[in-house]
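Novice: Got a predicted structure plus its sequence, pasted below:
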Amino acid sequence: MTADAARTDTIALMQRYYSAFNAGDWQGMLDCLSNDVTHDINQGERVVGKAAFAQFLGHMERCYKERLEDIVLMASDDGTRGAAEFVVHGAYLATDEGLPEANGQTYVLPAGAFLAIADGKIARLTMHYNLADWTKQVVG
């Protein structure tokens, strides 16, 4: 596979993943992941596997309503690494353990992700956003 084709395939995979996110299509997101996907949760633990990721999605759906805008996708020449930068537009719906109380506060937060790609699937997803900025927005 040429470098352009590998990069293009990785960008297309990430586009499918983030389009599914914005559509609330959790199965579509899961379909983009390897069975043993590693998920590094921002300011949190590392979880492994699609079942753990699906559980994370359920938790997120209960506590947050988010949409990603201004998405910029990048991929390495060999297609094994990707990165995404975006702005999260969200609402805090239900109190998340260890975080401030939720009452529908909205927030706008720059964020990013680093991805490893293997066999046409996302094998690792590492999320990053500024938790202090998010907390300041929801506390007021």
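Specialist: All right, it came through fine. Numbering: from 1, shown residues only.

Novice: from here on, contacts and neighbour counts on C-alpha atoms
Specialist: Fine.

Novice: Run through the helices of this protein in chain order.
Specialist: 3-23, 26-31, 50-63, 131-139 (DSSP state H).

Novice: residues making contact with the last one?
Specialist: By C-alpha atoms under 8 Å, 6 or more residues apart in numbering, the residues outside helix 131-139 that reach it are 43, 92, 99-100, 102, 105-107, 109.

Novice: let's see it at 10 Å
Specialist: Contacts with helix 131-139, where a contact means C-alpha atoms under 10 Å, 6 or more residues apart in numbering, come from 42-43, 91-92, 99-110.

Novice: before we move on, the earlier item: out of the helices of the chain, the one nearest Ile122 is which?
Specialist: helix 3-23 (8.0 Å; C-alpha to C-alpha).

Novice: Between helix 50-63 and the closest one, find me the angle.
Specialist: Put simply, helix 3-23 runs at 40 degrees to helix 50-63, going by axes from the mean of the first three to the mean of the last three C-alpha atoms, to 10 degrees.

Novice: Does helix 3-23 pack against any helices or strands, and if so which?
Specialist: Packing contacts for helix 3-23, counted by 3 or more C-alpha pairs under 10 Å, 6 or more residues apart in numbering; DSSP states H and E, involve helix 26-31, strand 64-75, strand 81-92, strand 106-118, strand 121-129.

Novice: Can you add mean neighbour count and distance to Gly49 and give those back as a markdown table?
Specialist: Converted to a markdown table, the helices and strands packed on helix 3-23 look like this (neighbours: other C-alpha atoms under 10 Å; distance: least, C-alpha to C-alpha, whole Å):
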| stretch | mean neighbour count | distance to Gly49 |
| --- | --- | --- |
| helix 26-31 | 17 | 10 |
| strand 64-75 | 17 | 22 |
| strand 81-92 | 19 | 19 |
| strand 106-118 | 19 | 14 |
| strand 121-129 | 20 | 9 |
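
Novice: Structure two is appended below for comparative analysis:
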Amino acid sequence: MKGVEIVKAYYNSFNQKDWQGMLDLLDENIRHESNQGDVRVGKDKFTAFLQKMDDSYEETLTNMVFLAEETGTRVAVEFVVNGIYKKGEEGLPEAHGQTYVLPAGAFLEVKDGKITRVTTYYNLTLWIELVSK
């Protein structure tokens, strides 16, 4: 499978809430660079992140556009996050089922058939505004 196909499978698993399917596509030493906070390295830390996200948010990604350079080792993805804020997190607004629609993007690296890096960006200030209404 080419890099862009692996990344498409990763996000398809995300939209299906198939967390194991996502994890199966990751390298053991996955580098996860989220919009806020520390860099996580390793599948165990990524798994803990997925669990926390699943507890706090219900999200589906739409309007996905995949862009890859010619070797397929780097893939960019632009998408819209359609979410429900289920459980509040420290330092963020209180959760009570607020819905949000938020543009976002990610950059991924693929090596030897596995995703080795996921870097995600979105406008946190806009998200806070959307869930504070």
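Specialist: Received the coordinates, thanks. Note that this is a predicted model, so its numbers are computed, not measured.

Novice: follow-up on the earlier one: which of the helices of structure 1 sits closest to Ala116 of structure 1?
Specialist: That would be, of those and by C-alpha to C-alpha, helix 3-23, which comes in at 9.5 Å.

Novice: export the helices of structure 1 to CSV and tack on distance to Ala118 of structure 1?
Specialist: Listed next are the helices of structure 1 as CSV, based on distance: least, C-alpha to C-alpha, whole Å:
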stretch, distance to Ala118 of structure 1
helix 3-23, 10
helix 26-31, 14
helix 50-63, 15
helix 131-139, 30
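
Novice: so which of those helices gets nearest Asp119 of structure 1?
Specialist: helix 3-23 (10.4 Å).

Novice: Now do the buried residues in that closest one.
Specialist: 6-8, 10-11, 13-15, 17-21 (16 or more other C-alpha atoms under 10 Å).

Novice: Then stretch 38-49 of structure 1?
Specialist: By neighbour count on 16+ other C-alpha under 10 Å, the buried set for stretch 38-49 of structure 1 is 38-40, 42, 47-49.

Novice: Closest one to Tyr64 of structure 1 out of those, please.
Specialist: Asn42 (14.7 Å).

Novice: What is the equivalent residue in structure 2 for that closest one?
Specialist: Alignment note: Asn42 of structure 1 maps to Asn35 in structure 2; criterion TM-score structural alignment.

Novice: Then Ile11 of structure 1?
Specialist: Match for Ile11 of structure 1 (TM-score structural alignment): Val4.

Novice: Is it correct that that match is in contact with Lys114?
Specialist: No. Shown here, Val4 of structure 2 and Lys114 do not form a contact pair, counting by C-alpha atoms under 10 Å, at 11.1 Å.

Novice: how about the most centrally placed residue in structure 2, what does it touch?
Specialist: By C-alpha atoms, centre = their mean, structure 2 has its centre lying nearest to Thr120, at 6.2 Å. By C-alpha under 10 Å, 6+ apart, the contact list for Thr120 of structure 2 reads 32-36, 76-78, 104-108.

Novice: Skipping adjacent residues, who's closest to it in space?
Specialist: Nearest residue to Thr120 of structure 2 in three dimensions, chain neighbours excluded: Ala106, at 4.3 Å (C-alpha to C-alpha, 6 or more residues apart in numbering).

Novice: Show me whatever sits in contact with both of Val4 and Lys114 of structure 2.
Specialist: Residues touching both Val4 of structure 2 and Lys114 (C-alpha under 10 Å, 6+ apart): Thr73.

Novice: What's the match for Met127 of structure 1 in structure 2?
Specialist: Aligned against structure 2 by TM-score structural alignment, Met127 of structure 1 finds its counterpart in Thr120.

Novice: What's the match for Ala111 of structure 1 in structure 2?
Specialist: Using TM-score structural alignment, the equivalent of Ala111 of structure 1 in structure 2 is Ala104.

Novice: One more: Cys32 of structure 1?
Specialist: In structure 2, the residue matched to Cys32 of structure 1 (TM-score structural alignment) is Leu25.

Novice: Right, I'll call it a day here.
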